[in-house]
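Enquirer: structure here, sequence nowhere to be found:
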């Protein structure tokens, strides 16, 4: 059975099933534009590619790769490339759809796209990773480009992978095209502030949300799932605001310290050992016990589908900040709302990364680059202004922030669809 069958009858708890449920919830708030609602439920284009590479031992292995463009009504596709053993077409479809909504929510001139390869990058050598990236880039080269579709880093990819992608595309078109990807090294046209941008966005939206529910960040207890670029950057900024990190979970294990953790020491262990599990100034606890942590703020910043209904009913947080894409099942979303736990949804909470990717794209076109302070100021303003408009929509319709974000974003997407019309 191939992935594409799940497009017809998705599991309601799958990433694509979760997205479709979110779309159904927003349609009643779109007025006459709802007639275009089916547009949101169908990816515009889905490309499946074979990625054969010669391994270091001389054998040839084949990997399956994807690039999905969900919607291009508002501009070129924009979205990351994920290297992970669990990547499927259905997951990439959902991630591309969330990118469509995310870009519209913060009013960036982009549509939504996403890519990925089903692989564990940690099992490949540096040279194997380069050969795979270059072959994948060549295979999807017919649908990407600075004005067509602009990839970026995601789970399992980084600035080095983006440099290989940019170089491969440039060689194939016969000229340097820095704007074909974002998240590049700074000396290759990357932007200052990009690495910590997603985590910064989580903090900025979290600070605004905390103020609205009268939660003082000074002394607030924060639990973080996923301690890569997003989770660690958000954690550092919350600690800088006076909060304390009381629990961390990543692929190396789960640790807890109710008194709070020394961020400097923790980050040193993460850099040295590749994860938080080896940190000795905290207690090692069972992974499932993470969801019982006494905390004020929970930041799921790992993979999708983490907050199930059962876990939602156990959470002790007042505020959930979705650093990951699609971490909460729809029924869990309802349970959190009923319990009075505020969720700042992924499609606004983690939009800091794509916002600074937009800044990078603009800087590449003009070959004029901003300072990190300028970038952070622009990012903070865009995130806060977007969240305030969404909050006004939520208050007006008495709906959750997630449905309100979809309402604001989908109105923009479908208005573009309607005004562009259908060709031919």
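Expert: That came through, no problem. All of these numbers come straight from a predicted model, not from anything done at the bench.

Enquirer: C-alpha only now, for contacts and for neighbours.
Expert: Fine.

Enquirer: quick check: longest helix of this protein.
Expert: Identified as the longest helix of the chain according to DSSP state H is helix 372-397.

Enquirer: also this one, for the comparison:
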């Protein structure tokens, strides 16, 4: 089941549990605005090339729309729609005053030079500058984009609107980026896991963890789990996989990956088949890579007791049912990976105030937001007698529906 179908299904289920009016339900599903623009740039050799850029702005009932911009060859409108919608529920679950958006350009970033990427980003910004803004829609980095991309968008936008650091988040620190932003999603995953485990009288120290994906999110999550005395016994990424039943030395593994660009040939563990990682014997499984990795083919063989969804929709609805029947506790993506957008919100707040925080304040506030959101989800689970995914969806959808009705959606 693709991302859009899965998200719509979860939304409809939540709407039924909440008893939403069918007209409100329909209006919440339809995006506020979809933008599609042509971006033509000269390549370094002088030839012209055209790309399609787009932005889906899903909902702004609770505040400006917020979401990443990805540069990827398969930028599929359906997926972007699903991710924009997911951002609407995610910001509502985290209780930050935003709606959802997502966008991107269909291109292969590694085939473009730095100056070509800069030209492409600037042309894209010229085409959408009057449709984004500090109080309208605030982009952020995503797959294939980074803080440098945000710096170019900021600069191009500011030519039209004056210096506006709050128009994008995930910026370089020197241009108003927030301390703690780089580690935020991984740190949020760890705070989320701590809140979940505390419910069961457990803590990270002494438990075993398997982490799929060792990019930004996976590597920070693994590092912070290691610092807290948790045993990360298996890690995989696109280059390979490594395991050690006594626990991997994560700082050493990070140095190895930095030096060699790969997880292969790491001396502190044995290599394993990356596809085995999801089925590895462990207490907590943390998928931090792609969507749809847990499906009806492999779900029955998962041995973890807890799954913390650091990736977006890593679990198919079919796998969801199989795992629930087995008694596996799943902490859903719209809560578990909300640390990134929460610290993006802190960055935006700091930019608007023109007053920057110390990293310690950023991390303490993040912990407060993640812990509070978990207890709000648990309350919804009790009220509606549902699992954590539906607890999170009902919490998010209910907040957006309430805001929509209070604003007068029929007027």
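Expert: Thanks, I have the structure now. Since the structure is predicted, the reported quantities are computational estimates derived from the model, not experimental observations.

Enquirer: TM value for the aligned chains?
Expert: The TM-score (TM-score structural alignment, normalised by the length of structure 2) is 0.96; 411 aligned residues with a Cα RMSD of 1.6 Å.

Enquirer: before we move on, the earlier item: so the longest helix of structure 1 matches what in structure 2?
Expert: Aligning helix 372-397 of structure 1 against structure 2 (TM-score structural alignment) gives residues 359-384.

Enquirer: just stretch 97-109 of structure 1 next, same as before
Expert: Against structure 2, stretch 97-109 of structure 1 falls on residues 85-97 (TM-score structural alignment).

Enquirer: now do stretch 328-345 of structure 1
Expert: Going by TM-score structural alignment: stretch 328-345 of structure 1 matches residues 315-332.

Enquirer: in the stretch 101-250 of structure 1, which spans are strands?
Expert: Remark: strands assigned in the stretch 101-250 of structure 1 by DSSP state E, counting those that start in this stretch are 111-118, 149-153, 221-225, 244-250.

Enquirer: which of these sits most buried?
Expert: Counting by mean count of other Cα atoms under 10 Å, strand 111-118 has the highest mean neighbour count of the strands of the stretch 101-250 of structure 1, with a mean of 29.

Enquirer: between strand 149-153 and that strand, find me the angle.
Expert: Here the directions of strand 111-118 of structure 1 and strand 149-153 differ by 50 degrees (axes from the mean of the first three to the mean of the last three Cα atoms, to 10 degrees).

Enquirer: how far does strand 111-118 of structure 1 sit from its chain's centre?
Expert: Here strand 111-118 of structure 1 is found 11 Å from its chain centre; the criterion is Cα atoms, centre = their mean, to the nearest Å.

Enquirer: the helix or strand that contains residue 332 of structure 1: average distance to aligned residues in structure 2?
Expert: Using DSSP states H and E, residue 332 of structure 1 maps to helix 330-338. With mean Cα distance after the TM-score superposition for structure 1, helix 330-338 of structure 1 departs from structure 2 by a mean of 1.1 Å once superposed.

Enquirer: how far does the helix or strand just after that helix sit from its chain's centre?
Expert: Downstream of helix 330-338 of structure 1, the first helix or strand assigned by DSSP H and E is strand 342-344. The chain centre lies 16 Å from the centre of strand 342-344 of structure 1; the measure is Cα atoms, centre = their mean.

Enquirer: tell me the spacing between residue 44 of structure 1 and residue 24 of structure 1.
Expert: 19 Å (Cα to Cα, to the nearest Å).

Enquirer: equivalent analysis for residue 176 of structure 1, please.
Expert: From residue 176 of structure 1 to residue 24 of structure 1 the distance is 43 Å (Cα to Cα).

Enquirer: again, but for residue 367 of structure 1
Expert: According to Cα to Cα, residue 367 of structure 1 stands 42 Å off from residue 24 of structure 1.
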